[in-house]
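Student: okay, structure incoming, though there's no sequence with it:
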């Protein structure tokens, strides 16, 4: 295919295969969230269109198909392929979706504009507003991305597992440790591993019916992929918690739970993923507790009684 360039000359463009939309064509999925999620999978001309839309969504919602093609240095045919890759029938549907999102953002005011840098002299109330806006948007986007059927499958696997191994590195390891604590509280035998050697030893002992949960924002953390792959080779059901549905970790896993992040200038993407990850794991934990209601209820009672004597005495009375 030949595409015109700014100087009037022509060049042969790389033809990108239409990207598979892992989120489906569900209108409830935010358009911009879907574009951000698929961006790493786009190449060449499709990637330039995606970047143009993300750089200035409001302008994209007002532009004609020819104008968007010119701004991205592509062609109307490429923009049409971009729309179809997102699950839209045509450009009009894409514009409508973007306009709807940008309209909501404008009505919400500056607190949704989490792209601004936080200056050293900014008052703390504004800093708090920026942080809350970023986290709140990321969690709303995660809710729109999340496949509840996959959550239900993951909960069913964990509820009946003899052993649950949780793998993650750095910030993902901290999130994994919280999940391990929650599962232990309801009687699910779970371990969170951060050391590769110990994790591999545990993964190698996995059996059919066990579960391996790998947590990685990028889905490209080598150690986490290695640990999940080892558990998978031993017959464990594998679950990936990631922001990228076509990452190596997601491709490896039997069940994929997606999170969204809201890019900010004051926090790396990996840290931005932490709160959405916790939301998804909280949902998964509650779903497991629901499936094991009687066991969980008894576990809550026993664990509360076990630590009761270590709680601070009320009204000066000695703890019982």
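Tutor: It's in. No experiment lies behind these values; they were computed from the predicted model shown. Residues are numbered from 1 along each chain as shown.
Student: contacts and neighbour counts: CA atoms only from here.
Tutor: Will do.
Student: secondary structure element for residue 102?
Tutor: According to DSSP states H and E, residue 102 maps onto helix 91-108.
Student: likewise residue 214?
Tutor: Using DSSP H and E, the secondary-structure element containing residue 214 is strand 211-215.
Student: now do that strand: which elements does it pack against?
Tutor: strand 164-168, helix 171-185, helix 222-233, strand 237-242 (3 or more C-alpha pairs under 8 Å, 6 or more residues apart in numbering; DSSP states H and E).
Student: alright, now check it against this:
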């Protein structure tokens, strides 16, 4: 990132250069800041920060944080692709290195406002449908377990026909949560569009800038891991799993006392 900034520094306006110098001097601080905070630290306006991002060839501030996270992860211990002849101790290190990069990218792209809006929508919903496809089917079941007792009418579905029938019965009082590791599965995108057209709130846990992200009412971004297959497929489960946990905890904290009391009784009944 410092090299990219150095390449364009002479072409930036004086205000944009302030942002560039701040980011180059403290990439970790910039990665952890929000748009208003970075603008305030640089002594410029928020639109100036956005213009700086676009001068770097990025779409906006979220992409800048993601690029910084990837750069910081790349600057750490090198992560190697897992190969058949790799020593077993190194395999564990490679898996953990990859997980660390996923967490850094997820932290950088986290949309706190979207998490809050999604949690409030779930609390208000009369029905919550959770749909997963492929490897995301198990994640849908896990999220349904976390939301059961907090929300009304929670159901997880992985069968395409059952998902289609459920989508046909949705209305404005419902929430549909769509999980897809690539964000490009045609059937899931079609379901999301159908649910949105019916007036339901559609929450997508998917990579940004994908068809599913575009079809959703609310996007909780799950950046794709920068790793070779099949390691990327395994790592891609981490972001939606953790975001699902964050969403469930947010719903729990926002729930009225009666809901929390009911959840406590359910936990006691199952011996937790």
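Tutor: That came through, no problem. Keep in mind that this is a model prediction, so the values were computed, not measured.
Student: what TM-score do we get after superposing?
Tutor: The TM-score (TM-score structural alignment, normalised by the length of structure 2) is 0.72; 223 aligned residues with a C-alpha RMSD of 3.0 Å.
Student: so the strand holding residue 214 of structure 1 corresponds to what in structure 2?
Tutor: On structure 2, the counterpart of strand 211-215 of structure 1 by TM-score structural alignment is residues 175-179.
Student: please apply the same query to stretch 142-154 of structure 1.
Tutor: Using TM-score structural alignment, stretch 142-154 of structure 1 lines up with residues 106-118 of structure 2.
Student: for residue 88 of structure 2, the count of nearby residues, please.
Tutor: Using other C-alpha atoms under 10 Å, residue 88 of structure 2 has 11 other residues around it.
Student: what's the matching residue for it over in structure 1?
Tutor: In structure 1, the residue equivalent to residue 88 of structure 2 is residue 124, according to TM-score structural alignment.
Student: how near is its match to residue 130 of structure 1?
Tutor: The gap separating residue 124 of structure 1 from residue 130 of structure 1 is 10 Å, by C-alpha to C-alpha, to the nearest Å.
Student: now swap in residue 293 of structure 1 and tell me
Tutor: 39 Å.
Student: of these two, which one has the most company?
Tutor: Neighbour comparison, residue 293 of structure 1 and residue 130: the larger count goes to residue 130, with 23 against 14 (by other C-alpha under 10 Å).
Student: can you give me the distance of that one to residue 33 of structure 1?
Tutor: As for residue 130 of structure 1, its distance to residue 33 of structure 1 is 19 Å (criterion: C-alpha to C-alpha).
Student: excluding its backbone neighbours, what's nearest the counterpart of residue 289 of structure 1 in structure 2?
Tutor: Taking TM-score structural alignment, the alignment pairs residue 289 of structure 1 with residue 252 from structure 2. Nearest in space to residue 252 of structure 2, with sequence neighbours left out and distances taken as C-alpha to C-alpha, 6 or more residues apart in numbering, is residue 150 at 6.6 Å.
Student: that neighbour against residue 259, yeah?
Tutor: Yes: the pair residue 150 of structure 2 and residue 259 qualifies as a contact (C-alpha atoms under 8 Å) at a distance of 6.2 Å.
Student: tally of neighbours for the alignment partner in structure 1 of the residue nearest to residue 252 of structure 2?
Tutor: Alignment note (TM-score structural alignment): residue 150 of structure 2 maps to residue 186 of structure 1. Using other C-alpha under 10 Å, residue 186 of structure 1 is surrounded by 23 other residues.
Student: residues touching residue 186 of structure 1, list them.
Tutor: 289, 295, 296, 297, 299, 300 (C-alpha atoms under 8 Å, 6 or more residues apart in numbering).
Student: and stretch 215-228 of structure 2, what's buried?
Tutor: Of the residues in stretch 215-228 of structure 2, 215, 216, 217, 218, 219, 220, 221, 222, 223, 224, 225, 227 count as buried by neighbour count, 16 or more other C-alpha atoms under 10 Å.
Student: SS state for the last one?
Tutor: The three-state assignment at residue 227 of structure 2 reads coil, by DSSP: H, G, I helix; E, B strand; the rest coil.
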